[in-house]
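*Asks:* any chance you can model this:
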Amino acid sequence: MNPIARIRKHPGILAGVYLWLLSTPLWAAPGYVVTTDSGSRKVLRDALPAANAKPRPVDLEAARNEHESFQVLISALGRDLARVQVSVTDLRSRAGATVPSRHIELRLAHYIQLTDGVKAAFPGGWYPDALPPLEGPFAVKQGHNQAVWVNVYVPTETPAGTYTGSVSVDVDGAVTRVPVRLRVREVTLPVENHRGSAFAIWGDFLARHYGLESDSAEFRALYERTYWFLTDYRLPPDDLPVPVDSPEAARYLEDPRVTSFRIPYDPNDPEGFQQRVAYLREKGWLSKGYVYTIDEPGRDHYAECYTYGKAIDALAPDVKWLLTIQPEPPMYGAVDIWCPDLAYINRGRIATRQALGEEVWWYTCIGPQHPYPTYLINDDATSARVLSWLQAAWRIQGGLYWSVNIWGKWDGQRYVDRDVWTDPLAFPGGNGDGYLIYPGKTAADPPVPSWRLEMIRQGNEDFETFWLLEQALRQTAQRLGLPAERYDPHTRVEEIVGRVAQRLTRWERDPAVMEQARRLALAEIEQASAMPDALVATSVLDGAETTAAAVSGSVWVQPGTQVRLQARPERGRAFTVPTWNAPGAGAKPVAVRFTLPLGEGVTDLAIQVRRDGQTRTIRRQFRRAASAPVVPSHTFCAWKTPQDVAKWTIANVTVDLTRRDDLGACAKLTYQPNVEFPNIRLLEPTGFTQTDWRRYGHLVLTFHNPNDDEVLLHFKPFDRKGTAEDAYPILLEPRRTSRFSYSIEDLGVDTSDFHGFELWMSQLEQPVTIYLGPVVSSAQAP
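*Replies:* You can find the predicted model right below:
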C-alpha cells in the first residue's frame, strides 16, 4: 500500500481502548482535530486526517532503561491555530511508583520539503525530520499537521507495573486530554552495548557551523558533547574526543557504553603505532579498538590492501583491521572486520568468515535505497529501525555510517554552505544521507536529533532486547543440562525477527507488526525465568509462512514434567494432544516430540508444561500458505532461436546462442569495454506482452561466470511509469554457476504495470564474458 494512503487509513496509534478514559472529551472542537500515532510512523505535513478523527489512548510497553515514543498530531483543518500548548503528567502506578515527567521529552517536529531524489514509493512532500525541543506555545497553519514527539525514558530503578497519566493539548484555550498507559516489564536493558559502532562525527563541520577554531577549548567541548550525545543513542562514534593513548582516554574507554573506537595508524610510523597499541593493551582497552584507514577499495587495489593489512598484522596481531568491502577471497587472511554495503551482503560468506573468528559489520551510504532499509528522510520511520533487527538475527556485529553531521552540500568538487533546515540534500541522490543530527542554536546547546536518529536508537534498544532474550534462553538450556549442539537459543531471535523482516528487501513496514513482535520478545524474557523450565524447537520457524502439511517439534523439560499441547487451526476445530508425562527419574533433560498437521491459514499452538504445582504456557504460531494464485512457471526467454535474442534491447553487449551442461540452452554475453553501462534489457512489448507480473511469483536468473575473477552485474527493474530500482547487485563468483531469485512483489516498482528489467555493468577496461540461462518465473522461491 502506498505509504501516504496507509497514513490516511491508520491515523491513530494501534493501542487498546481502555475503560478508564478520562472524563474530558477526547476530540477537538470544529476546525481542528487532535490525534495520536506511533512514533514509528511518519505523517506528512499535509496528510490530514478526517474531520471526525479522534485520538486513541496511548498504550506503551517498555523495559527499564529503555525509551518508548509516540506522537501527538494537531491538525488545523478549517482555520489557523494561533496558540497550541502541549504538556504531559507524571506516569503513576497504583502502588505509588512514578515515572516523573522530567523523563518525558516533548519535541516539536520540523518539516522539510523534499523535491529532488524522491521515488514513486516515497514521493516529494513535507516530511517530519528534525526534532528540536518544545519550548512553549506554537502555531499551526490551516491545512497543516503538526506533530509533537513524546519520548518516555524508563529509569533503571523503576518497579515493574502499569503506569498511567495523560498528555494535554491546549488549542486556544480548549483542552484535549489523552490517556497514556505504560507497562514496565520486569526486564532491564543493559547499560553496555553488544554491537560495534563507527558513526563518524566530522569535526570540521562542527567547527565551521559555529565559527570555531578546531584547536580551541570551545571546539573540544562541543565535540565531546556531541560524542556523549550519540553515545546516549547507543552509537559511540569512531573517534574519541581525546588521543586514545592519553590519560584522558580512560573516561571514555572505561565507560561500558563505549564498545568500539578507532585506533590511529600511520604506515610511515610503525613504532608509534606499536607504542600506542602496547598502551591500549596494558590498559585492557585494545579489544574495543580497530584500525579503519582505507575506504571502499576497488578490485584493482586488493593486492595493495592485502599487503597493507598484513603489515598491520605483523606489527600487532591482536589489532583488528576494518575494511569496507564484502568478504572477498583475494583479501582472506588480511581483514579482521569485513564491513560491506547492504547491497553486497552474502550471508554464506559472512557465516564462513565468522566461523574463522572474523567479524562482519555493515553500512549504508546513499544506496541501496527502497526496498532496502535506509536512513533517508523519504522512507518509512521503521526503515531506520529494522536494520538493528536484522543485525540481531543475522549476527552482524557492528554498524558504520560515514557521517552524522554533513551540514554542507557537495557541489561536485567540494562542500559548500547549506541551510540544513530547508535543504535536505547534503549529497546528491540521498535526502538526509550524511547527517542524522541538526545543529543546536549555539555551540553550548546539545545537537537536535532527527526522527531517523530516534528510530536508530529504538532499533539499538531492540537489539539489546534480543540479546537479553538469547542470554535468558541460554541460561534455561544450562539449567536443563541441554548441550549447545542440541539447542541454539539464537533460533528464537531469528523467529521473532522473522515475523517482521525476512530479508533486506522484504520486511514489514507497519509499526504495529514490529511492536507486536517486540512485546513478544519482552514477554519471553520475563517468562524464561519462570518455572518449570522448558524449551521448544520446531521444524518450521514460529511465525513463518510454510507450504508444509505438518510441523514436527521437541519440547525439552525436566524429568517429572507434564506436557500438554493444544492446537487451534484457523479452519477446523481445536484439538488437544494427550498429556505426556516425562519420566521422573534422572537429571538429563527429556525431549517430548510431536508432529502437528497444518491446514491452510494460521494454526496457534499452546504448549502447557506443569511440574511441582507450577504451570507455564509457551505459544507458537504457524502459517500454511494457501495455494499460490500465480502461474506455476513461465519461460520469458529460452535462448533457443534468434527470435529469443530479438526480444532483448542490447547496448554494447555481444549476444551469442550456445549451450552448456549446467545451463542447457543459454546466451553467451560479452560486455564491451570503454563504454558507460553496457547492458541488455528485456522490455515490453518486444520482450513480453503481459505487463501484470504479479502473477509470476519469482523471477529466476541463472548465470555462469567462466572467469578467474568475480564479476559484478546489476539487475534493474522498471515499471511503465518510469520508476526504476537500481538496488540489486549480482556478484558472480569465479568459475561457478549461480541462481538468483527475485520476489516480484518486492522489486520496488509497480509490478502490476511492469515494463521490464536490465542487466548492466559499470564501465569496463576489458571485455567480460558471462553466460545467462533461460529466463523463467517460479511460483515459489527456488
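
*Asks:* C-alpha only now, for contacts and for neighbours.
*Replies:* Noted.

*Asks:* so residue 609 makes contact with residue 616?
*Replies:* Yes - at 5.7 Å, residue 609 and residue 616 qualify as touching, with contact defined as Cα atoms under 8 Å.

*Asks:* which one's more surrounded, these two?
*Replies:* residue 609 (24 against 15; other Cα atoms under 10 Å).

*Asks:* what distance do you get for the more buried one to residue 455?
*Replies:* 38 Å (Cα to Cα, to the nearest Å).

*Asks:* and residue 289, by the same measure?
*Replies:* 26 Å.

*Asks:* name the helices or strands packed onto the longest helix along the chain?
*Replies:* Assignment by DSSP state H gives helix 451-480 as the longest helix of the chain. Using 3 or more Cα pairs under 8 Å, 6 or more residues apart in numbering; DSSP states H and E, the elements in contact with helix 451-480 are strand 66-76, helix 381-394, helix 490-498, helix 511-528, strand 534-538.

*Asks:* please give me the structure for this one as well, since I'd like to look at both together:
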Amino acid sequence: MPTLVLWPARPLERVFKDSQPVRVGEPLRLSCVRNEYEGCMFGLRSDENVEGVRLEVSELRSASGAAIPSSRAKALFVNSIPLTRNTPLTPPEELERLAPCEVPDPLLDAEEVNLEAGVTQPCYYRVHVPPDAKPGEYRGFVRAVAADGSSAEMEVVVTVHPVTLPSRRSLYVTNWFSVENIAKACGAELWSEAFWKCFEEWIAMMSEYRQNVFWVPLDTVKVFKRGGSYDFDFSVFDRYVEILLKHGADLIEVTHVAGFTRWGGSEVRLRSFRVVQEDGSVAEEPGEAVLPHLLRALEAHLRGKGWLEKTVIHIADEPTEDGIEEWRRVSRFVREHAPSLRRIDAVETTGFGRDLEVWVPTLHHYDQWMEEYEEARREGAELWFYTCLNPVGRYPNRFLDYPLIKVRIFHWINYAYGLQGFLHWGFNWWWKDPFGEPNPDLPPGDTHISY
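*Replies:* From the prediction side, this is the model:
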C-alpha cells in the first residue's frame, strides 16, 4: 500500500509540485480574529502512483469545548500554471521562482485527484472563524484518503484572538470582468435564461471573495430610434443591477463612454452605439448623437430606482499627461448631460481638478505624485489605487511569480494611506486556456484570478 504524506506550509508560503516534504508531523498553524477568513497551503505526496485521493476536514475544538464546525473549513486541491517567462523589469530577488516553472494558483472544485509517485500535490486549507467564536486555541485535522484505503493526517491549530471583524465592508474592491467569457464558460448564449443563472452564480462567488463593486456594460441599455429621437430599454440593465445588489454590491460602475485612439495619446473618441431603427434594422450611430440623450435617461432612471448614489461612470480609461485636456473635455460633456452622476477613472497623471470625483491612480504613480493626489483629496476627491501590468520591479502586484506578501500587502496599503478602494482590470480575461500558459504580452497572472 502506498505511503501518503501531508505537511504544512507557513502562511504566505507556496507549495510547488517539486516541493519536498518538510515539517512532516508538525501542525498547520493559523492565527485569526473572529469573522476572518484565513488560509494556508500544505503539501500532499505519495511514494507510489495512487488514485482517487480526497481531502477531509474535521471540526476545530478548543480545550474548553468550544467548536468551529467543519462546515466552516475547506481543504482544496490546487492546480499549477505553467510559466515560460517571468514578469519583466523585475530583479530576480523579487521573483519567487525563475521561469520555466509551474506556479500553484487555481483552487479546484475537484472532489478527488490521482497522485503521481514523487510529485507533490499542492493543497490549500481555509477556515472562516465565526463572529461569535470564543478566543483560544482550536485543534482539528486534515486527512487525505485514497481509494485503496491508504491515508495520512495532519493536525490543524487555529488561534482565535478576541477581536471581531465587522461584516460590513469598508473598502471598495472591483475586478473588471468579461460577461462574454462568463457566457462561454457556461456554454450559454449571452442574456439567455441559462446565462442569467450562471451569471448570478459568478456574482455570488465574487461577492463571497469580498468584491463589492461591479461594472455594468453600457450596452446593457438597448437603444431605439423613433423618428428623430431615441428611446431606451433598461430591462437588461435592471436585471443585471438587481443581481449585483442582491449579492451585496456597494457600488456599481458604468463602463466607459469614450476611449483614447491609442494608449498614452491625446485623441479621445466617444464610443458608438448599435441602434435599432424603426424598420427593425440595426445601425451603428456615433456617441455624439446618442450620448446626450442616453446620459440624461440613465441619470433619471438611476434616480427613479434609488440607485443614483450607488453609481459611478467611467469617462475614458487611463488618461496620461498628453491626453488630459481631451479627457477633461469629455468629462465635462458627461457632467453637462448627467450632472448628478459621479465620475471615476483609472488615471496615469494628475490635474483633473473638479472634472473627476473618484481618482484611481496606479500604485506607483500614487507613490511618485502623492502630494498632488493628496491635494486633490483635500479638495474633495475620493482616492483609490489600481494595479494592472504595472507597477513592476520592487512594487507589490499580483503576478504569479511574485511572493504572496506582494498581494497580501495591497489592502494594508489602502489602510495605511486611507485609500478607499482598489481596482484591477483582470478578473476573467483569459487568453487561450485559463489553466494554460498566460498571455505572453502581459505579466503572468495579470489577466485573471478566476478559472
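
*Asks:* what's the matching range in structure 2 for the longest helix of structure 1?
*Replies:* Following TM-score structural alignment, helix 451-480 of structure 1 has no partner segment in structure 2.

*Asks:* now find how far off-centre that helix is within its chain.
*Replies:* Put simply, helix 451-480 of structure 1 sits 14 Å off its chain's centre (Cα atoms, centre = their mean, to the nearest Å).

*Asks:* quick one: buried residues of it?
*Replies:* 451-477, 480 (16 or more other Cα atoms under 10 Å).

*Asks:* ok, now stretch 351-371 of structure 1?
*Replies:* Of the residues in stretch 351-371 of structure 1, those buried (16+ other Cα under 10 Å) are 351, 353-354, 358-371.

*Asks:* how close does residue 70 of structure 2 get to residue 129 of structure 2?
*Replies:* For residue 70 of structure 2, the distance to residue 129 of structure 2 - Cα to Cα - is 11 Å.

*Asks:* just residue 409 of structure 2 next, same as before
*Replies:* 21 Å.

*Asks:* name the SS class of residue 294 of structure 2, please.
*Replies:* helix (DSSP: H, G, I helix; E, B strand; the rest coil).

*Asks:* determine the number of other residues adjacent to it.
*Replies:* 21.

*Asks:* spatially nearest residue to residue 399 of structure 2 (excluding sequence neighbours)?
*Replies:* The shortest distance from residue 399 of structure 2 to any non-neighbouring residue, by Cα to Cα, 6 or more residues apart in numbering, is to residue 445 (4.7 Å).

*Asks:* check contacts around the counterpart of the one you found in structure 1.
*Replies:* Using TM-score structural alignment, the equivalent of residue 445 of structure 2 in structure 1 is residue 432. When contacts are counted by Cα atoms under 8 Å, 6 or more residues apart in numbering, residue 432 of structure 1 touches 375, 376, 377, 424, 425, 426.

*Asks:* ok, those residues in structure 2, which still hold?
*Replies:* For those, the contacts that are reproduced in structure 2, applying both residues aligned by TM-score structural alignment, their matches' Cα atoms under 8 Å, are 375, 376, 377, 425.

*Asks:* scan those and report the most crowded one.
*Replies:* residue 375 (31 neighbours).

*Asks:* that residue matches what in structure 2?
*Replies:* By TM-score structural alignment, residue 375 of structure 1 lines up with residue 398 in structure 2.

*Asks:* over to its match. Which of the three states is it?
*Replies:* Assignment for residue 398 of structure 2 (three-state DSSP): coil.

*Asks:* against residue 434 of structure 2, how distant is it?
*Replies:* 16 Å.

*Asks:* what's the answer for residue 145 of structure 2, then?
*Replies:* On the measure of Cα to Cα, residue 145 of structure 2 and residue 434 of structure 2 end up 29 Å apart.

*Asks:* all helices for the stretch 101-250 of structure 1, in order.
*Replies:* Under the criterion DSSP state H, counting those that start in this stretch, the stretch 101-250 of structure 1 contains helices at 203-210, 217-232, 250-253.
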